[in-house]
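*Asks:* okay, predicted coordinates and the sequence, questions at the end:
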Amino acid sequence: MSAAGVKRSVGALFGALLLAVTAGCTGGDGSPSPHDSASFGGRAGRVLAVKIDNVAPARPHTGLEKADVVYVEQVEAGLSRILAVYSSEVPPVIGPVRSARETDLELLRQFGRPVLAFSGAQGRLLPVIDRAPLDAVPPSKAPGAYFRGPGRPAPHNLYLRPGRIPFEASGADAVEALGLKTGAAPSGGEPEDSRTVRYPSASVTFSWSAGRERWLVSLDGAPARTSEGGRLGAATVVVQEVTVRPSEFRDRSGNVSPFTETVGAGSAVVLRDGRAHDVRWSRPSADADTVYTASDGRRVELAEGPLWILYAPRGSSGPATAP
């Protein structure tokens, strides 16, 4: 068997092990028991946001392919981390789960009162999370919902069983909570085969596949796959140029945590249907939705399927590059 085949087989076995671990606790379908459910607010139905690791030892990811919206943001040391948002469908296992950042709190205000699953946070940030308009569910509040998976070292092996936390999927796409709609692509645009977004120590590349009608994802130059071996893909990609500045918080190693400003305005690129569209984004306040408008002033509509939004430090997205 080739090296690639061995890797896919190991990934599939790993995914099967994760599902086996959770079957006895969630019934195998990830749905919560009645006594686990709680009534949370939310202007467009509840969503579940999960903070996910995004370094090489954390890959392949589990359950990321089921997310309605995937955010990528910069963290310490120039690395990237993922915030995945679920509503229409929630897999039985999600991970690896990592710690929250201050950026997440402002970002998530767009979803009303979401449920946030994360492994922990810097000590000074924890009271800020407790005061935020969200329902925080770290391991300390739901120890039975998390487990350490096999075959990986900590901290890259913590997984969430969504069926063991007080959350129930609404069945509606989380994109709706952002005030976005699916529909026709904006007029114009330029043909695009590939786009790379670079962080100081990480990169994300999207390569258009007409046959799959998806932008196939590569992370740090390697194809991004699920734990079962499939390719991760996005129907629509938004590369949103933002200001990234130092925050008041540091990680456990003393590195200053960056803060991504998601309130404001600026330029963005929307990738869909093999074309790139230059647009503008605007979010006047933390309670407001982010609006994407084309050159004719109309709101941009999305392709049907997963939405990836990358917060790119201003001036870093650059031109299209080969995968």
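*Replies:* All right, it came through fine. Residues are numbered from 1 along each chain as shown.

*Asks:* every contact and neighbour count from this point should use C-alpha atoms.
*Replies:* Will do.

*Asks:* show me the contacts for Thr243.
*Replies:* Thr260, Glu261, Pro313, Arg314 (C-alpha atoms under 8 Å, 6 or more residues apart in numbering).

*Asks:* for Gln110, give its distance to Asp130.
*Replies:* 17 Å (C-alpha to C-alpha, to the nearest Å).

*Asks:* then this one, side by side with the first:
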Amino acid sequence: MWDVSAYRTSDRRRSTARLIGAVLLPCALLLSACSTDRPAPTASPRASQAESTYTPPIATERFPLRGTGVPPGSLAHPSLAVKIDDHEAARPQFGLERTDLVFEELVEGGLTRYVAVWHSDIPDVVGPVRSIRPMDPDVIAPLGGIVAYSGGQQQFVDMMTATSVVNAAFDSDETGLFSRTDEREAPHNVVLRAKALVDRNGAVPAPPQQFAYAATVPESSAAVDGIPVTTISSRFSDSRWPDWTWDAASGVYLRRQEGAPDLDAGGVQLRSTNVLALRVAIDDTYLHVPKTTMIGSGEAWVSTGGKTLHALWTKAAQDAPIHLTDDNAVTIRLAPGNTWIELVPVDRGSVILVP
């Protein structure tokens, strides 16, 4: 018969230890066997195949004066604004077909000249180059970059050099990049090596964005909310009345000057994705030299994709861009592509829209 009281505590502890050891040993052996025999994990064929065929999307930036996408690094150079002649003896001009922006403005005698701006596609040669006018600092200052012209009244040159824009003038040329071509008669024969001028000023930053852009033509504000218009005719004077006609086949507006096709140096009619007609006041402070008033606001029409939208343009300061809003005060988005801006005088010009 067992005496329970004679079963000592130490005996119970040794017995318990032996029991735990007996249980743990088989478990340890089992775990060791499992870790030794289990195969190493491998990637599934489906995952490997997906990784090998995946192509990451190409990163893009947008040209600030055109709204079109480009690979990163393509924007790292300044824009170039040039005063371009529009006299009959200056036509066809060199390089207008490759512009991002063109501003047409009234000058003396009822004629017009251009501020032509290149950034996304800079030609080797542009021209004919003409002299600066009093409204040009207000037009060009928001772009930064470089401005090139053939000279001008000293007061107008001083106004231009007072901006932050890099000035290059034919009359005081130290670059050697201006010359006269034998193809035209003076003063309509000054040309500029445009790309070389931009390359020499590579440290000057790219221009800031001037207008808002939609991703596609059908998504632009005029295409969505505008009315069908086939022709936009802007009359500056009895001597200058350009018009733009929508060409559905090519998806662009084609330009005419005084009723005749306006051609580039290659014989192709000038064209634009967007056409803006802005009504502007004329300041006669400089007597026979009209100054387009650019700081302020006025009525406008924005044409894209065969449709035209009524708008308001505003410009708060010399270095501020032009802001376009519709009749509901919503910012207007242009289509990606080039833009011509007709600065039509309120008191002596007109804008006619033909359905």
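*Replies:* On my side now, so go ahead. Computed from a prediction, not measured in an experiment: that's the story for all the values here.

*Asks:* what does the TM-score come to for these two?
*Replies:* Once superposed, chain against chain, the TM-score is 0.78 (TM-score structural alignment, normalised by the length of the first structure); 270 aligned residues with a C-alpha RMSD of 2.2 Å.

*Asks:* neighbour count for Gln110 and Asp130 of the first structure, which is higher?
*Replies:* Remark: of Gln110 of the first structure and Asp130, Gln110 carries more neighbours, 22 against 11, as counted by other C-alpha atoms under 10 Å.

*Asks:* how about the more buried one: what's its closest non-neighbour residue?
*Replies:* Asp289 (5.5 Å; C-alpha to C-alpha, 6 or more residues apart in numbering).

*Asks:* neighbours of the one you found, just the number please.
*Replies:* Asp289 of the first structure: 19 neighbours (other C-alpha under 10 Å).

*Asks:* what of Ser140 of the first structure?
*Replies:* Count around Ser140 of the first structure with other C-alpha under 10 Å applied: 11.

*Asks:* just Ala162 of the second structure next, same as before
*Replies:* When counting by other C-alpha under 10 Å, one arrives at 13 neighbours for Ala162 of the second structure.

*Asks:* which residue in the first structure lines up with it?
*Replies:* Counting by TM-score structural alignment, Ala162 of the second structure lines up with Arg131 in the first structure.

*Asks:* next one: Asp247 of the second structure
*Replies:* For Asp247 of the second structure, the aligned position in the first structure is occupied by Ser209, per TM-score structural alignment.

*Asks:* wait, its match sits on Arg231?
*Replies:* No: when contacts are counted by C-alpha atoms under 8 Å, Ser209 of the first structure is not listed as touching Arg231 (11.3 Å).

*Asks:* mind listing the shared neighbours of those two?
*Replies:* By C-alpha under 8 Å, 6+ apart, the residues touching both Ser209 of the first structure and Arg231 are Leu216.

*Asks:* show me where the stretch 201-323 of the first structure has its strands.
*Replies:* Secondary structure of the stretch 201-323 of the first structure by DSSP state E, counting those that start in this stretch: the strands cover 202-209, 214-219, 222-223, 233-234, 236-242, 244-250, 256-260, 264-272, 275-283, 291-293, 307-313.

*Asks:* looking at the ones you listed, which is buried most?
*Replies:* Ranked by mean neighbour count, the strands of the stretch 201-323 of the first structure are led by strand 233-234 with a mean of 26 (mean count of other C-alpha atoms under 10 Å).

*Asks:* surely the residue nearest to Gln110 of the first structure and Gly179 touch.
*Replies:* Yes: at 6.4 Å, Asp289 of the first structure counts as touching Gly179 under the criterion of C-alpha under 8 Å.

*Asks:* nearest residue to Ala185 of the first structure in space, please, no chain neighbours.
*Replies:* Closest to Ala185 of the first structure by C-alpha to C-alpha, 6+ apart is Glu301, at 6.2 Å.

*Asks:* and the one you found? What does it align with in the second structure?
*Replies:* The equivalent of Glu301 of the first structure in the second structure is Arg333 (alignment by TM-score structural alignment).

*Asks:* the helix or strand where Ile232 of the second structure lies against the first structure, how far on average?
*Replies:* Assessed by DSSP states H and E, Ile232 of the second structure sits inside strand 231-235. Compared with the first structure after fitting, strand 231-235 of the second structure has a mean deviation of 0.8 Å; criterion: mean C-alpha distance after the TM-score superposition for the first structure.

*Asks:* and that strand, what other elements does it pack with?
*Replies:* strand 242-247, strand 339-345, strand 350-354 (3 or more C-alpha pairs under 8 Å, 6 or more residues apart in numbering; DSSP states H and E).
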